[in-house]
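1. Got a predicted model here, sequence first, then my questions.
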Amino acid sequence: MPVWGSARRWEGSKRTRSRTAATDAPAPGWSPAAAGQRSRAAWSVRPLPPPGRAPHRQPTRAASIAERPRRVHCGSAARSERADQGDPMATYVLVHGAYQGGWIWKPVAERLRAAGHRVLAPTLDGCAERHDQVRPGITVATHGQEIAKLLFYEDLDRVMLVGTSSGGMVICKAAELARERIARLFFVDALALMSGERVGDIVKRAAPNDTSSITTGPTRADAEKRLFADLDPDTRAWALARYTPHPVAALEAPVELAGFWSQAWPTTVVRCRRAVNPPEAHQRRTAERLKGDWHELDTGHYPMLSQPEQLTRLLLAPVSGPGFLTGASPRCTVPGEA
């Protein structure tokens, strides 16, 4: 039989168990490690209290842990509890763009989690690790529905919804479908089309595409030399290994938005100066229509890979103070920002 503590402590515990008619079987959840952590006072023999008086209980470590404030994720009651505790934790949903997957957000997601926030970076239908599911009928609308369903089934509230590249179109549709769950929209070098517009109306390029009946995208050589050109060699190789064509209808079908642009949305627009697409005029239209905050980063189209620290600071700005719970949105300054 293993021995924990001194002989005096063991004998004292036997006498205590005898007085209380307890069995020698350990209680549920009991372990030698936990027993070894108890204080000497908790194991010492105490006289039984006089009749009519409640026994004295020494506070235990388990009790102190149980009394700590719980960190919760969503719902109006949760927001109130967070406000009372001064807990600024937010929920970020990061939506990737064309030829990408949730993988592209990895450097930013790690930083947001390290700051204490909840982060989801889903891969959209037909993309990246879900590329073997690609089929006709995948559109911006179905991708938007997918994100709206994610917010519902994960019971997410006060969501910081972030979209990059063509993911900007997706977050517009998702926000329209899940209005009450959105705290703020972030367009990171992103497209935000009006209802009826097509990507081809905004993005003009002469680069060759590999297009089939269900997917489209730049050739792998073009992706390496143009899309990922500003990344360091190791990051470029890592991204290129994960590059996949995009569902064609999600880039060629006209966007359908019934009421997105007629509503007010707290918004941040981040333009990447070294990227040709989306054009600056298009991104400024987004900021002006939504009365959003405007920021610029001196990098290419993939700031989550080339400047993850700077981009993370921009995403954290609205939750860096009490404004997250009140609806205010403080600005922040990033090195290299205009």
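-> Structure's in. What do you need?

2. Only C-alpha atoms from now on, for both contacts and neighbour counts.
-> Will do.

3. How is the residue nearest the centre of the chain assigned, secondary-structure-wise?
-> Geometric centre of the chain, nearest residue: V119, 1.9 Å, by C-alpha atoms, centre = their mean. Three-state call for V119 (DSSP: H, G, I helix; E, B strand; the rest coil): strand.

4. Touching, D293 and V269? I think so.
-> Yes. D293 is within contact range of V269, at 6.0 Å (criterion: C-alpha atoms under 8 Å).

5. hey, what's in contact with both of those two?
-> A287 (C-alpha atoms under 8 Å, 6 or more residues apart in numbering).

6. Show me what whichever strand or helix holds M304 is packed against.
-> Assessed by DSSP states H and E, M304 sits inside helix 303-306. Identification of packing neighbours for helix 303-306 by 3 or more C-alpha pairs under 8 Å, 6 or more residues apart in numbering; DSSP states H and E yields helix 106-114.

7. Which residues does the helix it packs on contact?
-> R118, V119, L120, A121, M304, L305, P308, E309, L311, T312, L316.

8. Now the last one: which helix or strand?
-> Under the criterion of DSSP H and E, L316 resides in helix 308-316.

9. Tell me the first helix or strand C-terminal of that helix.
-> helix 323-326.

10. Now do that next one: distance to the chain's middle.
-> 18 Å (C-alpha atoms, centre = their mean, to the nearest Å).

11. Pull the residues that contact that helix.
-> Contacts of helix 323-326 (C-alpha under 8 Å, 6+ apart): R79, A83, P88, P318, S329, P330.

12. More neighbours: D293 and V269, which one.
-> Shown here are D293 and V269; by other C-alpha atoms under 10 Å, V269 has more neighbours (24 against 17).

13. got the contact list for the more buried one?
-> With C-alpha under 8 Å, 6+ apart, V269 has these contacts: F186, F187, V188, D189, Q283, T286, A287, G292, D293, W294, H295.

14. Out of those, who's the most crowded?
-> D189 (31 neighbours).

15. structure B:
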Amino acid sequence: MSFYKAISICLLILFIIPQTFAQKDSRQTYVIVHGAWGGGWAFREVDSLLTQKGAQVYRPTLTGQGERVHLASEKVGLYTHILDIVNTILFEDLHEIVLVGHSYGGMVITGVADQIPDRIQKIIYLDAMLPENGESVFSMSGGDESRYQIENGGIIPAWVKGGQAPPKDVPHPLKTWKDPILLQNPKRLEIDSYYILTVEAEKKPEEDGFARHAARAKEKGWKVYQLEADHNAQWSTPVELTEMLFEIGGE
């Protein structure tokens, strides 16, 4: 081997290869948790748009939802869903993630942050529930299960009709709405946290169904964003939502 060739190989090892891995490791990693009745499929377009920007995206489906609907049972509770996401992060060996929760997903990401705060760089609540210790979906909403159509331990969404082909919303495990969240780790409060309130055109922010959760975030000193969209911004305004998620992730 010539002297110059040896020098070239050394330079490759010392400079070029480390820079390549550094660039790979510097990608923003998003873990997106969907809302009730949905599935990871609901964020497919947002995933694609974030990936085009160079981000790495995971959008796991919660037990009993989406393509995992065959696992639905009356035993599926809030902590089943929290562990779905905790284990995704641990088994994929993810670090410094941007954890996003939509709607009911706010319950889940709050529990995840309590269990593994060291893996999370930022938390984004997307028109989501923001619970305090001991609260449940029903306790925050004043909900009564008698208001809903329930079969085999699942809350059936009124907009889903028989014979619809996937992808589609499916019954959501009732127990997940009844279980109170238990928050015991103060380190979750050290994570940079943000709230995105989606407000439909020509409506006032305070009229939105999740306005009080956004107000709670503001009281905590979090930065609160507003996006003109309906509750499912991942479908109605995916480009604008992606830009906002990417902007927050890069702050």
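-> The structure has been received and is ready for your questions. Keep in mind the model is a prediction, meaning the values are calculated, not measured.

16. circling back: export the contacts of helix 106-114 of structure 1 to TSV and append columns for distance to L251 of structure 1.
-> Compiled in TSV, these are given as follows (distance: C-alpha to C-alpha, whole Å):
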residue	distance to L251 of structure 1
R118	30
V119	26
L120	23
A121	20
M304	22
L305	23
P308	26
E309	29
L311	25
T312	27
L316	30
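
17. which of the residues you listed sit farthest apart?
-> Greatest spatial distance among these (C-alpha to C-alpha): R118 and L305, at 19.9 Å.

18. So those two - more neighbours on which side?
-> L305 (23 against 16).

19. Now which residue in structure 2 aligns to that one?
-> Alignment note (TM-score structural alignment): L305 of structure 1 maps to W235 of structure 2.

20. ok, the alignment partner in structure 2 of R179 of structure 1 - contacts?
-> Aligning on TM-score structural alignment places R179 of structure 1 opposite P117 in structure 2. Residues near P117 of structure 2 by C-alpha under 8 Å, 6+ apart: K187, R188, I191.

21. Return the distance of P117 of structure 2 relative to I97 of structure 2.
-> With distances taken as C-alpha to C-alpha, to the nearest Å, P117 of structure 2 is found 10 Å from I97 of structure 2.

22. how close does A63 of structure 1 get to D84 of structure 1?
-> With C-alpha to C-alpha as the criterion, A63 of structure 1 and D84 of structure 1 are 22 Å apart.

23. I meant S213 of structure 1, not that one.
-> On the measure of C-alpha to C-alpha, S213 of structure 1 and D84 of structure 1 end up 54 Å apart.

24. residues near the closest residue to C272 of structure 1 other than its chain neighbours, how many?
-> Excluding its sequence neighbours, the residue lying closest to C272 of structure 1 (C-alpha to C-alpha, 6 or more residues apart in numbering) is L297, at 5.0 Å. Neighbour count of L297 of structure 1, defined by other C-alpha under 10 Å: 23.

25. L297 of structure 1 is in contact with R273, isn't it?
-> Yes. L297 of structure 1 sits in contact with R273 when judged by C-alpha under 8 Å, with a separation of 6.2 Å.

26. can you give me the strands for the stretch 51-200 of structure 1?
-> Here the stretch 51-200 of structure 1 has its strands, by DSSP state E, counting those that start in this stretch, at 91-95, 118-120, 159-165, 182-190.

27. In structure 2, which residues correspond to the third one?
-> Counting by TM-score structural alignment, strand 159-165 of structure 1 falls onto residues 97-103 of structure 2.

28. So what's the gap between the matching stretch and the chain middle?
-> 3 Å.

29. Show which residues not belonging to it make contact with it.
-> 28-36, 107-109, 119-129, 249.

30. Just the buried residues of it, please?
-> By neighbour count on 16 or more other C-alpha atoms under 10 Å, the buried set for stretch 97-103 of structure 2 is I97, V98, L99, V100, G101, H102, S103.

31. repeat for stretch 140-159 of structure 1
-> 140-148, 150-151, 156-159.

32. Check the residues you listed against D222 of structure 1 and report the nearest one.
-> D222 of structure 1 lies nearest to V140 out of the buried residues of stretch 140-159 of structure 1, by C-alpha to C-alpha, at 24.2 Å.

33. Might one say that the closest one is in contact with A250?
-> Yes. Counting by C-alpha under 8 Å, V140 of structure 1 does reach A250; the two are 4.9 Å apart.

34. and the gap between V108 of structure 2 and N152 of structure 2?
-> Taken as C-alpha to C-alpha, the span from V108 of structure 2 to N152 of structure 2 is 22 Å.

35. out of those two, which sits in the busier spot?
-> Set V108 of structure 2 next to N152 and count neighbours by other C-alpha under 10 Å: V108 wins out with 31 against 12.

36. show me what contacts the residue nearest to the more buried one when sequence neighbours are not counted?
-> Nearest residue to V108 of structure 2 in three dimensions, chain neighbours excluded: I82, at 5.1 Å (C-alpha to C-alpha, 6+ apart). For I82 of structure 2, the contact set (C-alpha under 8 Å, 6+ apart) comprises V108, I109, G111, V112.

37. any idea what the residue nearest to the centre of structure 1 aligns with in structure 2?
-> Match for V119 of structure 1 (TM-score structural alignment): V57.

38. So its match sits against T29, correct?
-> Yes. If you go by C-alpha under 8 Å, V57 of structure 2 and T29 touch, sitting 5.8 Å apart.

39. shared neighbours of these two, anything?
-> With C-alpha under 8 Å, 6+ apart, V57 of structure 2 and T29 have no common neighbours.

40. returning to what we had before: could you report the distance from the residue nearest to V108 of structure 2 to T63 of structure 2?
-> Counting by C-alpha to C-alpha - I82 of structure 2 and T63 of structure 2 are separated by 10 Å.

41. Pull the number of nearby residues for A207 of structure 1.
-> 11.

42. Tell me if I am right that it is in a helix.
-> No. According to three-state DSSP, A207 of structure 1 belongs to no helix; its state is coil.

43. which residues does it contact?
-> Neighbours of A207 of structure 1 in contact, by C-alpha under 8 Å, 6+ apart: P218, D222.

44. do the same with G300 of structure 1
-> G300 of structure 1 touches D230, C272, R273, R274, A275, S306, counting by C-alpha under 8 Å, 6+ apart.

45. Quick check on the residues you listed: which are buried?
-> By 16+ other C-alpha under 10 Å, the contacts of G300 of structure 1 give D230, C272, R273, A275, S306 as buried.

46. Looking at the contacts of P117 of structure 2, state which has the most neighbours.
-> Highest neighbour count within the contacts of P117 of structure 2: R188, with 21 neighbours (other C-alpha under 10 Å).

47. That residue and D114 touch, don't they?
-> Yes. R188 of structure 2 is within contact range of D114, at 5.3 Å (criterion: C-alpha under 8 Å).
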